[in-house]
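In: Okay, predicted coordinates and the sequence, questions at the end:
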Amino acid sequence: MSYQHGAYGEIGNDKVKSAVQVDTVVAYIGTAPINLVLGYKEKGLINTPIKLENMPKTQATVGYSSNWNKFTLCEPFDCHFANTIGNVGPIYIINVLDPAVHQKDVKTTVELTFKNGRAEYVTDTIILDTFALSDKVLGADYSLDYNYTKGAVVIESLNDADPITGTVEASFTEVDPSLVTKSDIIGSVTASGKRTGLQALSKLYTMFNAVLNILAAPFWSEDPDVYKAMISVVQKLNGHWDAFVNADLPIYDSKAKAAIDTLKKAEEWADSNGYNNGFSKVYWPQVQYAGKVYHLSTQATVTMQRVDNSHDNIPMESPSNKEIMCTAQYFGANSENEGFDQQDGNELNSKGITTAVFWGGLWVLWGPHTAYYEYGSDGVARYIFDVNIRMLMYITNGFQRRHGTQIDSTMDLSLQQSILIDEQEELDSLKGRGALIGDPTVEFLETANPTSNLMNGDFVWDISATPTPPFKSGTARVSYTDEGFTAYFGGGE
């Protein structure tokens, strides 16, 4: 056993014969248009967790653009805070876009026409802090703002007696989101201790006392290197917490320069690129709604959070077969694929790929499995369903949160028994809610606690629990019988 100091939780081997969690904590990593925020440098908006709760606060804090390909975090903003099914949050983001680094080399110069002391210019790439109006002083001669409804910079004269009129030259630097690479998303920890990209997620707990539950990175998670990095960072974050990844398969492979627009291509791509980790769900294709195209990982993350919230943030129910914002599947602008039904969706599910299908009069997320699952193969039971592994994470994370403050207290028999009682009560409560079935138990076993470990202050409690499985399929068997013909001869009634 390695040196340990603190409360820990481990997901052990399955035992198969034939929760103090706060809100479900969702985090996204990507690029936000912080270039539209005045004074962004002083506000700490780069490579650090930011909590967002609604669209107005989001726009004021990190900006917003309808160009999701450039500013990838704006898709989650829309999906969480402008959701026709129901808004859900809060969310946390890590923005890696740094306007001081990711910018165009040459300044932009435009001619602005002022009318009644006011001018507008449509752009979402302007770095507002660099805006300059010829021969005018910001704050003295004019004010500067951004209108998110119009997607335009608004310049207003401050001198009503002598307003700015006519055509005036303005200059500014523009941000270039294309300069952001997967290395920025994956991030690193420097020798001086600075954390960037995914590594900045470790600050989520220290800054907000929040334990990560779900991580997503629309646009970026379809890169195998980013996917692997996401899987790595969610296991024992801060040395303690386990979380779950929602990731996408691409609809276009930029490396191979080929469309991934059929079931077979998606299955082959997932297999050859290793999208099969049990700490994740993977999704394909994308979906359309109200003229917008969404990654399914974003729709799934919103749905997971909504379903968890309906159970007091216990991840006891799969997001599968829950309504999402969708009117059609999307395979790319040039694809000839006209979509598929539940039967084809089941083919994807059998390979551990979650999708979207039309069922029961609604478009729903379809697939209760983790990416590890493959029908017909012998596998690890805890990775069969998303609820299996997420409930085990809930239990281990909860144990650590409940007892972390007791670390370095005197471990007398009273404390040992108190932990046993507390944990059994927690398990019984989860069973009572329907999150667990059978008889979940917690034990303090002599075999797991040798004297050498106890002498060093290391104690282990063994928990056995069976998460309640989803109702994946139901079959009604109907048999024809000729016995009804006796009714013709007086044998009925």
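Out: That came through fine.
In: drop to CA atoms for contacts and neighbour counts, all remaining ones
Out: Noted.
In: where's residue 92, which helix or strand?
Out: Per DSSP states H and E, residue 92 falls inside strand 91-95.
In: what packs against that strand?
Out: strand 25-30, strand 49-52 (3 or more C-alpha pairs under 8 Å, 6 or more residues apart in numbering; DSSP states H and E).
In: now for the ones you listed, which one comes closest to residue 299?
Out: Among these, strand 25-30 comes nearest to residue 299, with 12.5 Å by C-alpha to C-alpha.
In: hmm, who's touching the closest one?
Out: By C-alpha atoms under 8 Å, 6 or more residues apart in numbering, the residues outside strand 25-30 that reach it are 71-73, 76, 90-97, 185, 197-198, 210-218, 220, 301, 305.
In: most packed of the helices and strands packed on strand 91-95?
Out: Among the helices and strands packed on strand 91-95, ranked by average contacts under mean count of other C-alpha atoms under 10 Å, first place goes to strand 25-30 (a mean of 24).
In: hold the first one in mind and look at this next one:
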Amino acid sequence: MAGYQHGVYTYEVPTSIVPPVKSTAGLTVIVGTAPIHLTDDPAALVNKPMLGYTYSECVKKMGYLDDFDSYTICEAISSHFALFAVAPLVMINVLDPDKHSETGTEKVTITKNEGILKVAGVLKSSVIIKSVDGATTHDVKDYELEFDDDGYLHIYTSVATEVTVEFKKLNPSLVTPADIIGGVSLDGSYKGLELVNEVFPRFREVPGIIIAPKYSTNSAVAAVMKAKALNINGLFQAVAFADISTEEVRDYTQVPMVKNQNNLDNPNLQVFWPKVSLGGKQYHMSTQAASLANLVDASNEGYPYEEFSNKNLQMDAAVLADGTEILLSLEQANYLNGQGIVTALNWIGGWRAWGHRTSAYPANTDPKDAFISVRRVFIYEQNQFILSFWQKVDKPGNRKLIENIVDSKNIDFNSKAARQFILGGRIEFLEQENAVTALMDGTYTFHLFITPPTPAREIKGLFEFDPSYFSVLFG
């Protein structure tokens, strides 16, 4: 308690308006495989979320090779940073040297004190160099090891002209859908897609888009991605981008059937077919779509109200996995769109993402569930509401609290409406939605109304012949 006071004193009180907390709508989280053998400590990168803001940072943390089929995280690194120049990216590697590896032995010729072990995925720490007959093990001080840009191990030594190399190497083909799905271990640690729950506690960023290129073609993986997107940390939501296999589905007319068979039908799930190619290098469309969504969001102050449909992908061909080119007509592409599938269209302006419907369409036609951009706005607003007003939890439930939340959110809505991000929005504290028994139990319910603009999916022009203009002939 303050003592006797005499004079003028000042005090600070909390601001009556709470500024909104920014939520990263497009923060992409990829679960897949990385060439961790190129890093200093591969074992430390297994089932651990890593955040990267630059190309070089991601390469240093996870390694990089152009073999996207073996190392799917490299596909996302390339798409995000090289093709679209967007950031950041959260990477979760499930490739485990203890589970997904095998041993090998190779003879290597040493020329001018240098030899190349042309085997992919070699773990440097496992290498043992012996004499040609395998009888003698060379001291580690007698040689140096270094990877080249292709991921092959170079051996530098002056003690021999030919050696036998024993090693353990990564085998990404041993990674299964179960590894991507993951779960919770007996020790309480998370694996695979369950690690999405660690993104916010680690980095204070809410996941926005979940991808698992190559593996999301598996129906079980897609189902878990869908479930995870609906419930992150018991609070937040995101969207999941999944692909339909271009190995199993070679004809566009079969894509809707596979979508339905695999139960790919949720507002928070977007479905893509086929793959895209740039200079002969293939990308899953879900990967480039995630990067493109980030690029479009960035042009709108991070607010996800604009569709990434009809925006340019970084591609020169739509392809199947075996390289067969797919060239859809506008009618064929629209058919897929009408079944809740996003595709690629080579039309006015070059190759573009084409499709604005979530996988819930056409079974669900509610605008907030059927349009990708509208769905992402609803997710963004819900996440932002949680982040902004979490600080008010356990404050006294009085008029001051209610007015603070209502005034703060209405100011936020008005600002977004003024910038044309939404057509309008408001928040109300309604008596009929707040029963006395609920208030007695500490539950306060606010009702938020919001109308994001729907995409102009069809623009019509009505042309009519007007005979009255013949009058100009008699001027």
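Out: Happy to help now that I have it. It should be emphasised that the depicted structure is a prediction, and the values quoted were computed from it without experimental measurement.
In: circling back: format the helices and strands packed on strand 91-95 of structure 1 as JSON lines; extra columns: distance to residue 383 of structure 1.
Out: Output for these, formatted as JSON lines (distance: least, C-alpha to C-alpha, whole Å):
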{"stretch": "strand 25-30", "distance to residue 383 of structure 1": "21"}
{"stretch": "strand 49-52", "distance to residue 383 of structure 1": "29"}
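In: right, so of the ones you listed, which gets closest to residue 404 of structure 1?
Out: Across those, closest to residue 404 of structure 1 is strand 25-30 (C-alpha to C-alpha), at 19.1 Å.
In: which residues in structure 2 does that closest one align to?
Out: On structure 2, the counterpart of strand 25-30 of structure 1 by TM-score structural alignment is residues 27-32.
In: chain center to that stretch, what's the gap?
Out: Averaging C-alpha positions (C-alpha atoms, centre = their mean, to the nearest Å) puts stretch 27-32 of structure 2 4 Å from its chain's average.
In: For whatever residue of structure 1 lines up with residue 441 of structure 2, give its distance to residue 449 of structure 1.
Out: Counting by TM-score structural alignment, residue 441 of structure 2 lines up with residue 456 in structure 1. Applying C-alpha to C-alpha, to the nearest Å, the value for residue 456 of structure 1 to residue 449 of structure 1 is 11 Å.
In: Please identify which of the two sits among more neighbours.
Out: It is residue 449, of residue 456 of structure 1 and residue 449, that has more neighbours when counted by other C-alpha atoms under 10 Å, with 15 against 10.
In: against structure 2, where does the strand holding residue 92 of structure 1 fall?
Out: So strand 91-95 of structure 1 sits over residues 89-93 in structure 2, by TM-score structural alignment.
In: So what's the gap between the matching stretch and the chain middle?
Out: 9 Å.
In: compared with structure 1, how much does that stretch deviate?
Out: Relative to the matching residues in structure 1, stretch 89-93 of structure 2 has an average distance of 0.8 Å after the fit, by mean C-alpha distance after the TM-score superposition for structure 1.
In: hey, where'd the strands end up in the stretch 151-300 of structure 1?
Out: For the stretch 151-300 of structure 1, the strands defined by DSSP state E, counting those that start in this stretch cover 152-157, 166-172, 212-216, 244-248, 252-253, 258-259, 280-283, 286-289, 292-295.
In: The stretch 301-450 of structure 2 now?
Out: Counting by DSSP E, counting those that start in this stretch, the stretch 301-450 of structure 2 has strands at residues 317-319, 325-326, 343-347, 350-354, 424-428, 447-451.
In: Please name whichever of those is nearest to residue 258 of structure 2.
Out: Closest approach to residue 258 of structure 2 among the strands of the stretch 301-450 of structure 2 (C-alpha to C-alpha): strand 343-347, 14.9 Å.
In: looking at structure 1, where would I find the counterpart of the closest one?
Out: Under TM-score structural alignment, the match for strand 343-347 of structure 2 is residues 355-359.
In: Quick one: neighbours of residue 88 of structure 1, just the number.
Out: 18.
In: For it, which three-state class applies?
Out: coil (DSSP: H, G, I helix; E, B strand; the rest coil).
In: for it, what are its contacts?
Out: 80-81, 302, 305-306.
In: and which of those is nearest residue 399 of structure 1?
Out: residue 305 (21.2 Å).
In: Nearest residue to the counterpart of the closest one in structure 2 in space, please, no chain neighbours.
Out: Following TM-score structural alignment, the counterpart assigned to residue 305 of structure 1 within structure 2 is residue 294. Closest residue to residue 294 of structure 2 apart from its sequence neighbours, by C-alpha to C-alpha, 6 or more residues apart in numbering: residue 26 at 5.2 Å.
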